[in-house]
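Asker: Need coordinates for the following:
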Amino acid sequence: MACQRTVRIAGALGLAALASPAMAGTRTTAEVIYSENPQERAFQESAGYSDAVILRDGTIYLSGVVVGPNADKASFERAYRKLSDILLRAGATWEDVVEVTSYHTDIEPQVAIMSEVQKQFIAPPFAAWTAVQVSRLYSPGGITEIKLIAKKAVR
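Answerer: Coordinates of the predicted model:
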């Protein structure tokens, strides 16, 4: 009986130890960055999202930035400059970006232009990138949405 109790207590302590690091990386203990633009911030608050969430371990999750309404180089450059601004406000750079996910309403031509622009911001070795074809985006007039995950060194 005493042996079973000891095993249960040890198991509970082990689970508590495993849960502790996870708590250090929860959204409620993270730094959250909202848009500096009052209209964008109001939309974010009404829709329920932020520009970025920075966990204590240095992982940064950026919400998607929409490209549109045209699939041209200038539209993608605007989106990448906005992503640059969010990274900067999060204390990161393009060097810290480890993953890019993009959603495209017309994948072939959009990926070609995005790739050209992306190489102006991300130098080799390149981040992981997943491009997905979708039927539409939430944002009216949006043709592509780009989201990032970055990992900055914890000081």
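
Asker: going forward, measure contacts and count neighbours with C-alpha atoms only.
Answerer: Noted.

Asker: for this protein, longest helix please?
Answerer: In terms of residue count, the longest helix belonging to the chain (DSSP state H) is helix 2-23.

Asker: Give me the residues contacting it.
Answerer: Residues from elsewhere that reach helix 2-23 (Cα atoms under 8 Å, 6 or more residues apart in numbering): residue 29.

Asker: Next SSE downstream of it?
Answerer: strand 31-33 (DSSP states H and E).

Asker: which outside residues touch that next one?
Answerer: 50, 51, 52, 53, 54, 55, 89, 90.

Asker: now do stretch 101-118
Answerer: So stretch 101-118 is contacted by 71-73, 76-77, 80, 129-137, 143-148 (Cα under 8 Å, 6+ apart).

Asker: Sequence B follows; please return its structure for comparison with A:
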Amino acid sequence: MDRQRTALYAGALGLAALASPVLAGTRTTAEVLYSENPQERAFQESAGYSDAVILRDGTIYLSGVVVGPTADKAAFERTYRRISDILLRAGATWEDVVEITSYHTDIEPQVAVMSEVQKQFITPPFAAWTAVQVTRLYSPGGVTEIKIVAKKAVR
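Answerer: Model prediction:
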């Protein structure tokens, strides 16, 4: 009986170790990307965030990228190109994007334009996408903020 209990505990500890975030990587062991623009980087450091965090397991978390001050097609295209640049610096592409979360100050018209532009960058099968209505964004003049999670293959 004691051998069975010991084996169960050992097995449970082994599973806990496999599920540990340390194996996947943590922010302190991850690669952190800051803006290449000195003014943007200074703002990021002052506010306490980065463009992206890349874990050892290949998961990439992009901070929200703001669209504004208008929500027209050109503004969304600029934002998606900026996201493309961050993904590229992280060693990923739109093919690696698995989740999109967008925050909108006026959801219906903004989602319509965003969806049109997004389909220029993401082809089927599409990433998971959650769109949320908010009263305002942190960034002055921002009307939409787009947050991305990607997963690149670990080599």
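
Asker: which of the contacts of stretch 101-118 of structure 1 are buried?
Answerer: The neighbour-count test (16 or more other Cα atoms under 10 Å) marks 71, 76, 77, 80, 131, 143, 144, 145, 146, 147, 148 as buried among the contacts of stretch 101-118 of structure 1.

Asker: Just the closest of these to residue 59 of structure 1, please.
Answerer: Using Cα to Cα, residue 148 comes nearest to residue 59 of structure 1 of these, at 10.6 Å.

Asker: on that earlier part again, tell me which of the contacts of strand 31-33 of structure 1 fall in strands.
Answerer: If you go by DSSP state E, these have 52, 53, 54 in strands.

Asker: Tell me if I'm right that the last one and residue 61 touch.
Answerer: If I follow you right, that is residue 54 of structure 1. Yes - counting by Cα atoms under 8 Å, residue 54 of structure 1 touches residue 61, with 6.6 Å between them.

Asker: that's a strand at residue 63 of structure 1, yeah?
Answerer: Yes - counting by DSSP: H, G, I helix; E, B strand; the rest coil, residue 63 of structure 1 is part of a strand.

Asker: count of neighbours near it?
Answerer: Neighbours of residue 63 of structure 1 under the rule other Cα atoms under 10 Å: 18.

Asker: now residue 17 of structure 2
Answerer: Count around residue 17 of structure 2 with other Cα under 10 Å applied: 12.

Asker: re earlier: what about the buried ones among the contacts of stretch 101-118 of structure 1, which are in helices?
Answerer: 76, 77, 80.

Asker: Show me which of the residues you listed is closest to residue 34 of structure 1.
Answerer: Looking across those and measuring by Cα to Cα, the closest to residue 34 of structure 1 is residue 80, at 17.2 Å.

Asker: what about that closest one, distance to residue 146 of structure 1?
Answerer: 9 Å (Cα to Cα, to the nearest Å).

Asker: same thing with residue 155 of structure 1?
Answerer: In terms of Cα to Cα, residue 155 of structure 1 sits 28 Å off from residue 146 of structure 1.

Asker: repeat for residue 33 of structure 1
Answerer: From residue 33 of structure 1 to residue 146 of structure 1 the distance is 17 Å (Cα to Cα).
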